[in-house]
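>>> here is a sequence together with a model predicted from it:
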Amino acid sequence: MAQGALILNGKALAKLLRRKIKEHIAKAVSDGNRPPGLGVILVGDNPASKSYVATKEKMARAVGMASEQISLPDSATQREVRDKIEELNAKSEIDGILLQLPLPQHLSADELLCCISPQKDSDGLHPLNQGRLMVGADGVRPCTPMGVMKLVDLAYSGAPLDEIKDIDEIKAADLAGKRSIVIGRSALVGKPVALMLLERNATVTIAHSKTADLPDRVSEADIVVSAVGRPFMIKGEWIKEGATVIDVGINRIESGALVGDVDFEAAKERAGAITPVPGGVGPMTVAMLLFNTFSNYRRNCLKNGGDGG
């Protein structure tokens, strides 16, 4: 039996990443450059979306970014949202654009995401950036999958997080020979996580609702990533001794508690490392949004002499 799993504290890891981003921004501004700019478009009054946007803007300002929010009513048309995206595309002081999802049902998210400049895509959801991931080219990567990979790196680093003072101490893990299973095949998480694991030389299985013998598949995996949105779907006894378990799922159960796809209490008795829910992948997703925005800024502004857009 695993001697107590390492709990992968995404909140603490995200704090390290934000600290590094803040240091880089402070240096750029002290050198006479403008700060990075994040533009956020919120359509409608969805309380969860408003809360998420407020958190993202607060985090952006905390690391030294400028933040601009455009709020539109539920009744906004496709054209009206597209026009606002184009306004942000045209602003040289904006380096990252976030279209908060989900959108009202009458709007096409796919079409609107395509309107965001690939150079200002902070979520990594533009088809061009998704295609660049597919072929292994440089590009903006999706936030949640990047957060997943950084948590995997932490698991394989062998160092307790409270002993790590700089996120650069956590190196990219070589996963050659490691069997990985990704449960979920969405374009937002499942598929890009699988591709990123492949980039690290892992042997990857993608599972989904039609997969036969899921318990057997999971029990073979050194790395388990679950992103299906079903509470406690992954049973603790399925987990291989010493495996790394990354739970992307976040589900609210009848009691009002937030839980993951994995039976955490049972799984942590077998896993070598595991993320909690909440406090695991979620904080890393927001931190990676800031990372992408800063990366766009570094590429679009700093390499253009500090005045660019």
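Sure, I can see it.
>>> make it CA atoms for all contacts and neighbour counts henceforth
Fine.
>>> tell me where the stretch 201-309 of the chain has helices.
Using DSSP state H, counting those that start in this stretch, the helices assigned to the stretch 201-309 of the chain run over residues 214-219, 264-267, 281-300.
>>> how about those in JSON lines, adding mean neighbour count?
Shown next, in JSON lines, are the helices of the stretch 201-309 of the chain (neighbours: other Cα atoms under 10 Å):
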{"stretch": "helix 214-219", "mean neighbour count": "18"}
{"stretch": "helix 264-267", "mean neighbour count": "18"}
{"stretch": "helix 281-300", "mean neighbour count": "24"}
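>>> which SSE is the residue nearest the centre of the chain in?
Residue closest to the average C-alpha location in the chain (Cα atoms, centre = their mean): T144, at 1.8 Å. In the assignment (DSSP states H and E), T144 maps to helix 143-157.
>>> which residues sit against that helix?
With Cα atoms under 8 Å, 6 or more residues apart in numbering as the test, helix 143-157 has contacts from 6, 8, 10, 123-124, 161, 170-173, 188-190, 192-193, 196-197, 244, 246, 248, 273, 281-282, 284-289, 292.
>>> of those, select the buried ones using a ChimeraX command.
In ChimeraX syntax, the buried subset of these is picked out as below (16 or more other Cα atoms under 10 Å):
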select :6,8,10,123,124,161,170,173,188,189,190,192,193,196,197,244,246,248,273,281,282,284,285,286,287,288,289,292
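>>> and the contacts of helix 143-157, which of them are in strands?
Counting by DSSP state E, the part of the contacts of helix 143-157 found in strands is L6, T244, I246, A273.
>>> rewinding a little: distance from the helix holding T144 to the middle of the chain?
9 Å (Cα atoms, centre = their mean, to the nearest Å).
>>> kindly report the same for stretch 219-231.
The answer for stretch 219-231 is 17 Å, by Cα atoms, centre = their mean.
>>> still on that earlier bit, out of the ones in strands among the contacts of helix 143-157, who's nearest K56?
Nearest to K56 among those: I246, at 22.4 Å, using Cα to Cα.
>>> try this one next to it:
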Amino acid sequence: MLRLSKASLKAIVLSSSGISSRIRQHVALEVSKLSRPPHLAVLLVGSRPDSLSYIHHKKKAAKECGIHFELIHLSESISQAALHQELSEVGNNPAIDGVLLQLPLPKHLHVTSSLFHIHPNKDVDGLHLINSGNLFLRDRVSLTDFLGSQFSEQIMDDSLLEDTITSTGCGCFVPLTRRSHEDNYFVPCTALSVRSILLFYLYKEKKISPFVSGTPMCNLHVVIVSKSMVVGIPTAALLQKEGFIVSICDRNNSLDDIQRIMKTGDIVITAYGQAEIFDADFFKKGAVIIDVGINELLDEKNGNVNLLSTRRKICGDVNLKSVLEVASAISPTPGGVGPLTVAYLMQNILKASCLRDRDGVFMNNIYSSFLKMYETDDTSNPNITLLSPHQSLMEINRQGENVDNSNFEF
């Protein structure tokens, strides 16, 4: 379960270690039933210390879940065309189920065009436009289902595993038709983690159930301090679907404006990217805070920032000590969103293994269409066998041959 602990009778500190452990156990159990373990390929460009650290945690979790982990380490000076070719080759490898491009990339590389070259059915980070676009559909039918054949199966709800919420008495997953479309594409793992932590807290402490229509969630104002496609945008989309009022700001706004907006939030989610920049003055009394930021404070002894230093301090955007007397609950960094994000990544890899056997050929059609629609200056294309595309997709291809993708930034 998600652990709730009182911090000196002040704010409740939310730790995701319990629920993340249970998700990993569930993934490991399901993997053990497969004829072969799922295969994850992680492409790393360069050797950023923080990226190496994140990859280490993913590799450790994959081993625990019985998932085969492969690191493809590429030169920091790799060209855009060469990176596209690497991604296409990995995507075409039938032995690989999930592909993850470790971000950030070196400045000379274009993130969006690189993500286009990850096959949507292997995009376990959920950053390809085919996957991220599904977040904004209001009809609860996935884009792939709308364009292709229909699937009637229900998703097994992966956001809440607490016995009291699932109401099965054994902590099992509960079929929820209201999120059935999420079974057919990938949602960014951090957004899934934020939603799980928030809904658990609201149910456990406030008795607000996300599974009952007409709940007070429609009256709660969420402020998200991030507009990234990894955290801010997908989290906003998920929470809007749950009925929350959502406002978004980021570093492009002045700190004064950010403070003014944050003070109105019943729930504040931060991924600003600056160590402990937000203190009690940024939050209203009783706010629920979910700190997604991952930052380092300078080594107090020698002033160096070094991921290998034993004196480093990992922290979030929020000054934890400052807000304990203001917030009603806080999910801090470290120990909050991070472990659950990795657990959801493992679950996405398991999902990828299942999706590839179900509708992979049709996804190839959409994949090919996107590459043509947003073609870059290289000539690398996936070496895949396609069925005859639907007429609508052929029309999209013809109209999109000269589309400039330079404005599509993450």
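Sure thing, it's come through. In this text, all values refer to a predicted model and were calculated from it rather than measured experimentally.
>>> so where in structure 2 does the helix holding T144 of structure 1 end up aligned?
Using TM-score structural alignment, helix 143-157 of structure 1 lines up with residues 189-203 of structure 2.
>>> with structure 1 superposed, average distance for the matching stretch?
Overlaying structure 1 shows stretch 189-203 of structure 2 at a mean distance of 1.5 Å from the equivalent residues (mean Cα distance after the TM-score superposition for structure 1).
>>> name the residues of that stretch that are buried.
Within stretch 189-203 of structure 2, the residues that count as buried by 16+ other Cα under 10 Å are 189-202.
>>> which of those lies closest to L115 of structure 2?
Checking the buried residues of stretch 189-203 of structure 2 one by one against L115 of structure 2 (Cα to Cα), the nearest turns out to be C189, at 16.0 Å.
>>> surely G272 of structure 1 and V224 touch.
No - checked against Cα atoms under 8 Å, the pair G272 of structure 1 and V224 is beyond contact range at 11.3 Å.
>>> now do the shared contacts for these two.
Shared contacts of G272 of structure 1 and V224, counting by Cα under 8 Å, 6+ apart, come down to A243, T244.
>>> more neighbours: which of these two?
V224 (29 against 25; other Cα atoms under 10 Å).
>>> just give me the match in structure 2 for the more buried one.
By TM-score structural alignment, V224 of structure 1 lines up with V268.
>>> touching, that match and G286? I think so.
No - in this structure, V268 of structure 2 is not within contact of G286 by Cα under 8 Å, at 10.9 Å.
>>> gap between A275 of structure 2 and F282 of structure 2?
14 Å (Cα to Cα, to the nearest Å).
>>> report the contact partners of the match of V224 of structure 1.
V222, V223, I224, V225, M262, A287, V288, I289, I290.
>>> and if you look at S17 of structure 2?
Contact analysis of S17 of structure 2 by Cα under 8 Å, 6+ apart lists L2, R3, G335, G336, P339, L340.
>>> I'd like to know how far it sits from H26 of structure 2.
Note on S17 of structure 2: its distance to H26 of structure 2, by Cα to Cα, is 14 Å.
>>> which of the helices of the stretch 201-309 of structure 1 sits closest to A90 of structure 1?
For the helices of the stretch 201-309 of structure 1, proximity to A90 of structure 1 was assessed by Cα to Cα; helix 281-300 is nearest, at 12.8 Å.
>>> let me know the angle separating the closest one from helix 143-157.
110 degrees (axes from the mean of the first three to the mean of the last three Cα atoms, to 10 degrees).
>>> whereabouts in structure 2 does helix 281-300 of structure 1 align?
Under TM-score structural alignment, the match for helix 281-300 of structure 1 is residues 337-356.
>>> how much does the matching stretch stray from structure 1?
So stretch 337-356 of structure 2 averages 1.7 Å relative to structure 1 (mean Cα distance after the TM-score superposition for structure 1).
>>> show me what that stretch is in contact with.
15-17, 19-21, 23-24, 27, 31, 38-40, 57-58, 61-62, 65, 97-98, 121-125, 183-184, 186, 189-190, 192-194, 197, 290-292, 331.
>>> and it, how far from the chain's centre?
That offset, for stretch 337-356 of structure 2, works out to 10 Å (Cα atoms, centre = their mean).
>>> just stretch 131-151 of structure 1 next, same as before
9 Å.
>>> next, the distance between the ends of that stretch.
Counting by Cα to Cα, you get 24 Å between the two ends of stretch 131-151 of structure 1.
>>> equivalent analysis for stretch 314-324 of structure 2, please.
End residues of stretch 314-324 of structure 2 are separated by 18 Å (Cα to Cα).
>>> what sits against the counterpart of K241 of structure 2 in structure 1?
Matched to structure 1 by TM-score structural alignment, K241 of structure 2 sits across from E199. For E199 of structure 1, the contact set (Cα under 8 Å, 6+ apart) comprises G136.
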